[in-house]
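Novice: Below is the sequence, then the predicted model.
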Amino acid sequence: MNLYLDSHTIIIALGIGYLVAFVLASSYWLDRSNLASINSYFVAKCLQIISWFCMALRGDTIPDFLSISFANSILLIGTSLEMVALLNLHKPIRLKIKKMYARLTACGIVGFQLLLLLHNNEDMRIAYITFVTAAILMPAYRLVLDRAATVLMRVTGSLYLLAMLAFMLRGIIALRFAETASFFIPGIFQLISLLGIFLLTVLGSTAFVLLLKEKTNQELVHLASYDDLTGTLNRRTFSIHAKLALAHYAKKGKPVSYLLFDIDWFKTINDTHGHHVGDLVLQDLASRIKRNLGNEDLFTRYGGDEFGLMLPGKNEAESTELAERIKQSLRGSFGEAPPVPYTISMGVLTVVPNKFTQLETLYTTCDQALYAAKSNGRDGLSRNRSEQFPHQTRGNHELFTSK
């Protein structure tokens, strides 16, 4: 049975495949068209569609300039934009990377035009284009090797790396078996190659849409979990993680420290300099504190200028050291001065939790220490210990035990 297909027919089918993928993605993400990665991806698909249809009309229909020179040039641009969009979905790429892609694409196009002028041989054209395309796809390895990448991102990256290897193989075949590598010569290579590109188009477009959906879900989770001004955990999310930490360290029998603090005379800052400066102060404070925290430390903004820290595993000495380091960091510049000078008052508590320890009790107790720090002149630290206030119990068990 002859499975070979007319080259023009199958290339047109590829163009239709790109068109369908483009229409589906466009309609699904029409309301998100402001995203740079989506715009890049859509432009890439438009260029690839034009390229494949130009190739399909090669021969008497259109001149070789359009079907070879123009088609391959915009195909390189489209592939480059697609990779930029994909990498930008994973992690916002720097301007340096974008310039690198622009230079690589420009050099690839110029080199191809020179090849057409000086040595217009089909096998050399095929080898050149496939090797340049493979170079453009190579950064997909970042999606696979990045430890922070999701499973979907790793699978997508692997798909593009597989395509890169396929392009390199085609280039090698073109150099050694000239006629075999052409899409326009019927044969098993033509069938496998074109169908492979068709599947890659469909799978790649599907993966990109799924990645967009995944990124949107991550953004929604972030918006639901973090304070939009300071980037700290919001009260609800902090409460969930803090209670889990208390339960975990209760089983381990290890200490947990809790800090409650706010900005001294914050209302005066707002009244004197305006609420915009007040917001800058809150952001500056959060930024400086984050530099001092470990991976397990929990940082929340309760509201206004009131913040909380839970330090799982840190005893009195360690929590006091961190509190002093935080206070000292507010006096340093870290390369940039705060919007206006400010200080904070802190209440600190360290407990060895048990199964009856309540986060609300820790908050109330720490708030008493914070009030004491303010009564002592502000810009200071006050520690509350269990012996300094009545024990709260449930049955015969203390709610918490001091270190």
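Specialist: Structure received. Numbers count the residues shown, from 1 in each chain.

Novice: C-alpha only now, for contacts and for neighbours.
Specialist: Will do.

Novice: Please, which helix or strand holds residue 301?
Specialist: Per DSSP states H and E, residue 301 falls inside strand 298-303.

Novice: got the angle between the next helix or strand after that strand and strand 298-303?
Specialist: Once the chain leaves strand 298-303, the next helix or strand it forms, by DSSP H and E, is strand 306-312. Between the axes of strand 306-312 and strand 298-303, defined by axes from the mean of the first three to the mean of the last three Cα atoms, to 10 degrees, the angle is 160 degrees.

Novice: Can you name every helix or strand that strand 306-312 contacts?
Specialist: helix 235-252, strand 256-263, strand 298-303 (3 or more Cα pairs under 8 Å, 6 or more residues apart in numbering; DSSP states H and E).

Novice: would a markdown table of those with distance to residue 11 and mean neighbour count be doable?
Specialist: Putting the helices and strands packed on strand 306-312 into a markdown table (distance: least, Cα to Cα, whole Å; neighbours: other Cα atoms under 10 Å) gives the following:
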| stretch | distance to residue 11 | mean neighbour count |
| --- | --- | --- |
| helix 235-252 | 52 | 17 |
| strand 256-263 | 65 | 24 |
| strand 298-303 | 56 | 21 |
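
Novice: and the comparison structure, right after this:
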Amino acid sequence: MSLLLLDIKTVITLLAIGNICVFILISAYSYQYKNRTIWTFVLGKLLQIIAFIIMLLREILPFTLSIFLSNTLLLIGTMIECIALLILLKSLTANVRKAIIIVTLIGLFSFYSAILFYNFENVRIAIVSITIILLVAFPVRAFYRNCKTSILQCIMLILYSAIALSLLLRTYNALVISTDVTLFAENEYQTLAFLTRFIEMLVGSIGFILLVKEQTDVELTRMAMIDELTNIYNRRAFIQRADALIAIELKKKSPLSFIIFDIDRFKGINDTYGHDVGDYILKEIAKVISNVLPKGAIFGRYGGDEFVVLVPNCNSAKAIQLAETLRVTVLQHPFQHISTACTLSLGIATTEATSTISLDRLYTNADKALYQSKENGRNQVHAIRL
């Protein structure tokens, strides 16, 4: 006897019980954290639970009613589960939402048409299987895009791809091999399809919660490293990245340049136009500077209106040229809400990467150069070579 010949009623019963357990556990988790994405996933699972229970009651309920309800709830529940995954992966655009709803509606329309005009079980099985395959394709595509950055998402990609493949084999069996197949028929294709759904119920639900945690961890890391106002590195993150870069450049013996700048008379801007305009100026400067910095440069906000840049493999001449580019870029930028030009004063410290170089030393000397720029009248660049 083949190991894949299992009692389908037993497998569906396990699916229903397993999904109930998943529903209870994830509901308790989502109640604590008030996450709407998790509640969407829970709703999808709830509809699938009801669908599997109705399948088991097919011999008790009116036949047509049980077929209609179970498959309708199964397709809608699967759609909602896929939507929850797409929301979590930040892949649910308006067009994707529209497409996934259209796929579900076409699947339901085809299924109802089959019940009315061509009511053969193998056709109904094929329609439902194909619809689920198309629905699952949406998160599979999203997992594939993110696979390189997350091992967990690679596992989810394999899992949902396996579901699609097993349903494809089930469709082939229903339409080609065993055209008289029924829901509870015992064959390898049927068992494989339901076993895959059972594995998805276990691993997929755990994977979903782990994905939620992964996304939360990423956001917490981002919040710990990124300045909330300007969306560039904060002081702590800049120091960590800069120390690591200095260590790398130390091995190469290549020149390093540290640029520090602040906004001329920024306090006057705040006093004249208000702190909202001051915040706008900070954000806008961070954005325009980010666009002109060379690849590999580290850019951060040290505090207030003070910004710092560490540029690897950059000698004094290149650093002065870059600083002038930054100064002119800001000078020529059309800032809103203020009637005067916005200018920068910049200080540069350049050195060969040696064991005596530290970020503190670079900062101290660049700050001296910045002070000299301000003493000389602002809106200019001053450099110190160590």
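Specialist: Received it, and whenever you're ready, just let me know what you need. Predicted, not measured: the structure shown is a model, and the values here were computed from it.

Novice: circling back: and the helices and strands packed on strand 306-312 of structure 1 as CSV, adding distance to residue 349 of structure 1?
Specialist: Formatted as CSV, the entries for those read as follows, by distance: least, Cα to Cα, whole Å:
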stretch, distance to residue 349 of structure 1
helix 235-252, 13
strand 256-263, 5
strand 298-303, 15
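
Novice: quick one, which of those is nearest to residue 90 of structure 1?
Specialist: helix 235-252 (24.6 Å; Cα to Cα).

Novice: and that closest one, what does it pack onto?
Specialist: Packing contacts for helix 235-252 of structure 1, counted by 3+ Cα pairs under 8 Å, 6+ apart, involve strand 298-303, strand 306-312, strand 344-353, helix 359-375.

Novice: of all the ones you listed, which gets the most neighbours per residue?
Specialist: strand 344-353 (a mean of 26; mean count of other Cα atoms under 10 Å).

Novice: if we can go back for a sec, give me the mean distance between the strand holding residue 301 of structure 1 and structure 2.
Specialist: Here strand 298-303 of structure 1, set against structure 2 after superposition, deviates by a mean of 1.0 Å using mean Cα distance after the TM-score superposition for structure 1.

Novice: elements contacting that strand?
Specialist: Contacts defined by 3+ Cα pairs under 8 Å, 6+ apart place strand 298-303 of structure 1 against helix 235-252, strand 306-312.

Novice: any idea of the angle that strand forms with strand 256-263?
Specialist: Computed by the same axes, to 10 degrees, the angle between strand 298-303 of structure 1 and strand 256-263 is 40 degrees.

Novice: relative orientation of strand 298-303 of structure 1 and helix 235-252 in degrees?
Specialist: Taking the same axes, to 10 degrees, one finds strand 298-303 of structure 1 and helix 235-252 inclined to each other by 140 degrees.

Novice: about what we covered before: take the helices and strands packed on helix 235-252 of structure 1 and lay them out in JSON lines including distance to residue 233 of structure 1.
Specialist: Output for those, formatted as JSON lines (distance: least, Cα to Cα, whole Å):
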{"stretch": "strand 298-303", "distance to residue 233 of structure 1": "5"}
{"stretch": "strand 306-312", "distance to residue 233 of structure 1": "10"}
{"stretch": "strand 344-353", "distance to residue 233 of structure 1": "19"}
{"stretch": "helix 359-375", "distance to residue 233 of structure 1": "16"}
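
Novice: right, so of these, which gets closest to residue 91 of structure 1?
Specialist: Taking Cα to Cα, strand 298-303 is the member of those nearest to residue 91 of structure 1, at 24.0 Å.

Novice: which one in structure 2 is aligned with residue 262 of structure 1?
Specialist: Under the alignment (TM-score structural alignment), residue 262 of structure 1 pairs with residue 262 in structure 2.

Novice: quick one on the thing from earlier: to residue 343 of structure 1, which of the helices and strands packed on strand 298-303 of structure 1 lies closest?
Specialist: For these, proximity to residue 343 of structure 1 was assessed by Cα to Cα; strand 306-312 is nearest, at 12.8 Å.

Novice: Touching that closest one from outside, list them.
Specialist: Judged by Cα atoms under 8 Å, 6 or more residues apart in numbering, the contacts made with strand 306-312 of structure 1 from elsewhere in the structure are 242, 245-246, 249, 255-263, 296-302, 319.

Novice: which parts of stretch 115-128 of structure 2 are buried?
Specialist: Buried residues in stretch 115-128 of structure 2, defined by neighbour count with 16 or more other Cα atoms under 10 Å: 115, 121-128.

Novice: ok, residue 103 of structure 2 touching residue 136?
Specialist: No: taking contacts as Cα atoms under 8 Å, residue 103 of structure 2 lies outside contact range of residue 136: 10.8 Å.

Novice: quick one: which of these two has more around it?
Specialist: Set side by side, residue 103 of structure 2 and residue 136 give different neighbour counts by other Cα atoms under 10 Å, the larger being at residue 136 (21 against 16).

Novice: need the contact list for the nearest residue to residue 164 of structure 1 once chain neighbours are set aside.
Specialist: Closest residue to residue 164 of structure 1 apart from its sequence neighbours, by Cα to Cα, 6 or more residues apart in numbering: residue 134 at 4.6 Å. Residue 134 of structure 1 sits next to 163-165, 167-168 when contact means Cα under 8 Å, 6+ apart.

Novice: For residue 146 of structure 2, I want the exact helix or strand it lies within.
Specialist: If you go by DSSP H and E, residue 146 of structure 2 is part of helix 121-146.

Novice: So for stretch 375-394 of structure 1, what gets flagged as buried?
Specialist: Of the residues in stretch 375-394 of structure 1, those buried (16+ other Cα under 10 Å) are 378-386.

Novice: between those residues, which is nearest residue 67 of structure 1?
Specialist: In terms of Cα to Cα, no member of the buried residues of stretch 375-394 of structure 1 lies closer to residue 67 of structure 1 than residue 379, at 73.3 Å.

Novice: Can you classify that closest one by secondary structure?
Specialist: State at residue 379 of structure 1, reduced to three classes by DSSP: H, G, I helix; E, B strand; the rest coil: coil.
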